[in-house]
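Q: sequence-free structure coming up:
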């Protein structure tokens, strides 16, 4: 194909109409898609590229990946191919101008610049999430359509560009390639990061550097790094900071200038860690979060730097006249960062400041509902502590001052759970190894307060009393914060089969408290007192645990709690009369809540609210790997799968799927055909366990009651059979090798977790195998049917024990 194409030429299904532009990477034509009847753009690359098979392969691979992004802020690619020896790209046809043309060497209004760069940040975040780095971000590659949409162009094309014409001036060079000993330098001078200039690998943080240079230029009308020669420009990028924006544009917000400087850090480790983090920071400045449904829109809330008043706050929170400034902690599935926005709860103020932060989680941290970090805000609302696991699976507490970009691990907190602060903010209490401990934040010294079980929440009042839950099967206990022997505060109603009292939250007087009761006839949110055993039901919850939630007192006179494992609600409450007032109203949607009801939010003593907000469920693709972890292929459709169990003959897999209603469904995957079918349609289903012959599935299901045992054969139109009538939570863990008995775990108020056996013939009378006051779980029978192995915390730590089967006697640790 010649370098210039004549009108009326046909390339594949595209009829060329006219030439509309050209550049260092080739010529662009308007064409008509004769099959779909739409106008498109065709970019024809120099035919010389076809001589380099590796370059052509890389180009096609990256173009296909970019086309798969399907993001509104990235140019849509429809087709790639070659014609007469030259590769070409077919994309959507855009009407408008490049950012370079829009700026025309002049500064843009700050509001318009923020609008543009927020769209760019969203586009970059989508590309980076797919592992695609632009490497040549510049105003020429940013297109603004006539309706104000920003499109990122030419992803990956910089990798294909040859050496630039040496006669061009420094400011006119579109793309340069410089061969160096360490590696290959690619990008556009003036927007290249220091690591690109040094020939080091360019990752997503190089795009963030270029983003900062572009934003600087949009606000100042001048390049961030400029010199009379290429050498001077390179030196400026490597060693100098750009001139202060205040020198050219005194109206620029200092907060926005800080964002720019953070993008332009010389060390990539010190920049924003992701484009998503960057988007959160810019949304903070814009006063609205509009990121692809992943953040909360703040109608009528303005930044303090704009000096505007709060408008529409009552519309945002219904009729409740709250003075909160909205904020939220957003946790997206399969990402490595948390975005934090804070909600200050105070009396209405003429000015408000919306603050959003991004908190980088350790690599490998999981974000699904049951393992999402548990949050605790310091009383002054300035520090956030949370538990997270790193890539090695090590779980510990992490501390993030909200006025800092640094998140630091807290030494000595390995395995810690359910952290909470002392009223003076000097200590963090937490549960670990069946003990309640406290960490002196200043000195780092850790002390044991008391024995405390696995723990399910605690609170610390100003009188030095800690109220806490030891975990399943227990009521609430109290202990002096200085240490001592715990005393029972609430009693489990064993006659009505209550399962646990947990998640205490003190009311302002330090004597009354909110807590959650799970199981029994009347599960719900209750109010109790340190001075009496009486309790009062405030908010009834469903018996099946689908609405289980913790409730927290907010100092502005509201109780905050979650509903349906998704919606964060607030309801006015009189702490003196211990009465609810008015109707609940919604604070946020899609808040993460575990199946046990541990809603991921926290409120400080001065009214700062943080919460974790989940995006769409994690989409998981099941993949075969060999013993050497070599990927062999995929099986079945990608879906929000949570867990799976292979059948003994490896013909089927039982899959648990996360449904939109936050319940779990049970599916079957045919491993030969790759097809899935829904196996159970009712209830909240978990823990599938195959029979030894692979013909039946036992599972737990919650259906207007705590989860209990069900059984269903794989073949025949036979409905599932309920195996137990107990209202204690029960779930299968294994079968006896002969398939005649089912081993299951059950939680009871008196003995907590126990291991039971259910014969599947005759009278089917359940028999306890291991039942002590300790917590026993995960019973498995040996292949010869003579031994039972299980986990117990009898020694104070979770350890493995072995006993005889089916008649347990002595146990060996």
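A: Done, it's in. None of the values given here were measured: they were computed from a predicted structure.

Q: okay, CA-based contacts and neighbour counts for the rest of this
A: Will do.

Q: what residues are up against the residue nearest to residue 537 when sequence neighbours are not counted?
A: Computed as Cα to Cα, 6 or more residues apart in numbering, the closest residue to residue 537 that is not its neighbour in sequence is residue 526, at 4.5 Å. By Cα atoms under 8 Å, 6 or more residues apart in numbering, the residues touching residue 526 are 514, 515, 516, 517, 535, 536, 537, 538, 539.

Q: same question, residue 620
A: Neighbouring residues of residue 620 by Cα under 8 Å, 6+ apart: 638, 639, 640, 641.

Q: which among these count as buried?
A: 640, 641 (16 or more other Cα atoms under 10 Å).

Q: take the contacts of residue 620 and keep only those in helices.
A: Among the contacts of residue 620, no residue falls in helices (DSSP state H).

Q: neighbours of the nearest residue to residue 741 once chain neighbours are set aside, how many?
A: Spatial nearest neighbour of residue 741, excluding adjacent residues (Cα to Cα, 6+ apart): residue 759 at 4.3 Å. Neighbourhood size, residue 759 [other Cα atoms under 10 Å]: 16.

Q: circling back: where does the residue nearest to residue 537 land in three-state SS?
A: strand (DSSP: H, G, I helix; E, B strand; the rest coil).

Q: one more: residue 214?
A: Per three-state DSSP, residue 214 ends up helix.

Q: same question for residue 678.
A: Relying on three-state DSSP, one would call residue 678 strand.

Q: how many neighbours does the closest residue to it other than its chain neighbours have?
A: Closest residue to residue 678 apart from its sequence neighbours, by Cα to Cα, 6+ apart: residue 667 at 4.3 Å. Other residues near residue 667 come to 20 when the count uses other Cα under 10 Å.

Q: number of nearby residues for residue 515?
A: Neighbour tally, residue 515, other Cα under 10 Å: 28.

Q: residue contacts, it?
A: 501, 502, 503, 504, 505, 525, 526, 527, 528, 550, 551.

Q: included below, for side-by-side comparison, is a second structure:
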């Protein structure tokens, strides 16, 4: 025990606990003795906290007396620089090349341990694979006098741990200046990304393993605990779980407790997300001056990692909101929700710091991503002649001025201010439009967020009544779009108006709202709050189109409208229409997708939240005909905007979204793609691969509300986890794989916003071919044939040969969406909305060659989903917007041999209770799925968003 403490005391204070943890990891009794001694004996604790690197009796530590002054081969050892559980590091002189170096030797206790020697060699190989200015270099791996050692770059400077200790000593409770912290963090992110690109995970990132040179360069050091994912080069490392230095059993813990990820602390298999966690810990400590997870013992610290949240209020008030959200994302205890990649974090940090020089040194991968985003914005804008690459001549707002109003781990969206600006109402949970979530209210600036609703249904658009005593909101239940109100002090909600959504007040008893004319045809009207004096403002000519939001100008002469097209997607710019309804008005704002709008109090400015180039930011445009100006920038997205009564600020929702692909099989559930934004997974016929759409960078995901970003088509091998890009740079929005899995049909959007269907071989031997324009929702049907939705003459079902000939319309009557095609290519699912001529909503199975359609679901206000297994033996039925008792459920119904559909009773499945009663049905506790060979295997997505409300000053 004494020798163990003496060895620990020879190290920097910040390394001692880690050394003790590593040295005791293979001996539970010794570990308990050490923890008990540290907890009960103040002398032992003081002994470890003392800065002296000597024994208690003043004699030199044995390691120093043995090595210092000796010559090891060509290296003259000069002085001990530091020691830890993974090695002892000495300053030395290379007498051959006349340069100073650092020598790293194994701790004496481990020199005869084959596992430790193997890991030491593995560290040398990994360092040799890394060549970057932010990573300490290796010069060689040598042996002399029976000792093996690494020859490393000698990095002059001070460790980040010592730098933070100096700052804390001078300014108690303070961290580094934000600009300095971000500069160091950006360099650390670069270093880790380089390592991750080489398949190397550090696993012991902490301030003591980062040195800052006098020139301000951050160097990541000590890869002694690193793990390689390259099985071929380092099988001994790739096949191991996280292990202590002297123990090779699975499930053991190694690393520094205060910086371990939860999965690392549990002894589970780790990947690069464990470095993301440690990066978040280091950045938090740089900003606050203290570690995010602390405890009186190793066990207490690990318990904090597993159970506690960092003290977010400890972050400096001036911390940019994007940095706060980055920290929250890095320190998410669920690895599947955590930021999956540090690849471009340094680029975002450079943007925050305004460091143009560093920005020019971005990685080639980042340049490609940025170029793709720019190209996308050019295409969306309609070509180079009309690109909106506009920044205001005078800064409208800067992230450093943002004030965070909520601090949720999920999402706060759709903000709206009270008439006096003293309260904000918003939706918490899910997307701002439809989806799950409840209505909240908060008194500004520091009041508690109070939940006002608990009822089921899909809510959106909360606004205050003119007197500020109630909040009105849209609640969609079973197809009914109604406006309800609830007191701001809490109470029972009451329905204000049926068939009224997106409602806002014009005066005390005069309102503006959206109303369904028939089916899903929705327009903007005005009336009293008892529906008297109704007058139409804007009705789209397409009977399937829906205008969801409307915002009246302060002078009551103009209305800003946010609308969906006939294919039920937000893809259009905002529209400015006259309040008197005499015309359909004109588009305003950038060439992109309008999501929300607002007016300045004096009516001089229109503020717009729009998706342009795949990202959602805030724009403004001087009324009536000024040029659009983008006013917020950066990696995070803004959505919604409520302008304060004085016009000097607005409240918006800022954050990001992610989506992971999961698989369920006989082994259980697990994530198979967790980086970026992954969607639309499909299992291969043999069940060995999963196809999916992928947007690597979450800020390029562009998925806000009901808009969808263009993506790459990829596949992942389930056995190895290796991903392969099948279509890149094609701006894929949807796809279908042929039954022989040799071709892919996919949809893109051209520069005019028109959907096109293309066909390409999956082996990429020939380029993609354009098959048909103004079309989408393509599927493979009979051999050599495609079925799709034609948009040229309204929604129509059509088919075409894969060589582009034989275009033929399939008579179906009016329908909204095309769904799956049966395995024999003879049936197709369509969703037929209610209309004035056909008042019942239906999901139908339509015979492609002619015949009588079969009803799958009818008589309910919500469309059900339906489709087949690849071999046609099961028919899957789920329900979009189902009641809470059947939410996230799908039913697998056996199909009799020789048939394409189950034996439905008359009228199909009127409700999901009828599906449960069908013979042989199997229930899947998940919503939208892509099935495999049988109901026990399927893939699906799990999406999550993290958004909070911020006040954004306007200048």
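A: Sure, I can see it. These figures come from a predicted structure and were not determined experimentally.

Q: and the furthest pair within the contacts of residue 526 of structure 1?
A: 535 and 539 (12.3 Å; Cα to Cα).

Q: picking up where we left off before, the helix or strand where the residue nearest to residue 678 of structure 1 lies packs against which elements?
A: Element membership for residue 667 of structure 1 (DSSP states H and E) is strand 664-670. Contact here means 3 or more Cα pairs under 8 Å, 6 or more residues apart in numbering; DSSP states H and E; on that basis strand 664-670 of structure 1 packs against strand 652-658, strand 676-680, strand 684-690.

Q: in the shortest one, what counts as buried?
A: The reference is to strand 676-680 of structure 1. Buried residues in strand 676-680 of structure 1 (16+ other Cα under 10 Å): 676, 679, 680.

Q: and the helix ranked longest in structure 1, what does it pack onto?
A: For structure 1, the helix that runs over the most residues, judged by DSSP H, is helix 110-129. Secondary-structure packing of helix 110-129 of structure 1 (3+ Cα pairs under 8 Å, 6+ apart): strand 150-152, helix 204-220, helix 275-286.

Q: which secondary structure elements does the longest one contact?
A: Contact analysis of helix 204-220 of structure 1 by 3+ Cα pairs under 8 Å, 6+ apart lists helix 110-129, helix 254-263 as its packing neighbours.

Q: again, only using 10 Å
A: helix 99-103, helix 110-129, helix 194-197, helix 254-263, helix 275-286 (3 or more Cα pairs under 10 Å, 6 or more residues apart in numbering; DSSP states H and E).

Q: most packed of the ones you listed?
A: helix 275-286 (a mean of 24; mean count of other Cα atoms under 10 Å).

Q: what's that one packed up against?
A: helix 110-129, helix 204-220, helix 254-263, strand 337-346, strand 355-360.

Q: if I look at the residue lying closest to residue 653 of structure 1 once chain neighbours are set aside, how far off is residue 688 of structure 1?
A: Nearest residue to residue 653 of structure 1, sequence neighbours excluded (Cα to Cα, 6+ apart): residue 646, at 4.4 Å. Separation of residue 646 of structure 1 from residue 688 of structure 1 (Cα to Cα, to the nearest Å) stands at 10 Å.

Q: between these two, which contacts overlap?
A: Common contacts of residue 646 of structure 1 and residue 688 (Cα atoms under 10 Å, 6 or more residues apart in numbering): 653, 654, 655.

Q: show me the contact partners of the strand holding residue 667 of structure 1.
A: 635-637, 641-646, 650-659, 675-688, 699, 701-702, 714.

Q: quick one: contacts for residue 607 of structure 2?
A: Residue 607 of structure 2 neighbours (Cα under 10 Å, 6+ apart): 560, 589, 596-600, 618-623, 628-631, 640-643, 650.

Q: nope, residue 579 of structure 1 is what I meant
A: Neighbouring residues of residue 579 of structure 1 by Cα under 10 Å, 6+ apart: 527, 536, 538, 572, 573.

Q: for residue 73 of structure 2, give me its contacts.
A: By Cα under 10 Å, 6+ apart, the neighbours of residue 73 of structure 2 are 94, 95, 142, 143, 144, 145.

Q: ok, now which ones touch the residue nearest to the second one when sequence neighbours are not counted?
A: Same thing as residue 95 of structure 2. Of all residues not flanking residue 95 of structure 2 in the chain, residue 74 sits nearest, at 5.6 Å (Cα to Cα, 6+ apart). Taking Cα under 10 Å, 6+ apart as the criterion, residue 74 of structure 2 is in contact with 92, 93, 94, 95, 96, 97, 144.

Q: mind checking which of those residues are buried?
A: For these, buried by 16+ other Cα under 10 Å: 92, 93, 94.

Q: quick check, nearest of those residues to residue 512 of structure 2?
A: Nearest to residue 512 of structure 2 among these, with distances taken as Cα to Cα, is residue 92, at 78.4 Å.

Q: what about residue 810 of structure 1, neighbour count?
A: That count, for residue 810 of structure 1 with other Cα under 10 Å as the rule, works out to 8.

Q: how far away is it from residue 772 of structure 1?
A: From residue 810 of structure 1 to residue 772 of structure 1 the distance is 13 Å (Cα to Cα).

Q: helix, strand or coil for residue 659 of structure 2?
A: Looking at residue 659 of structure 2 with three-state DSSP, the answer is strand.
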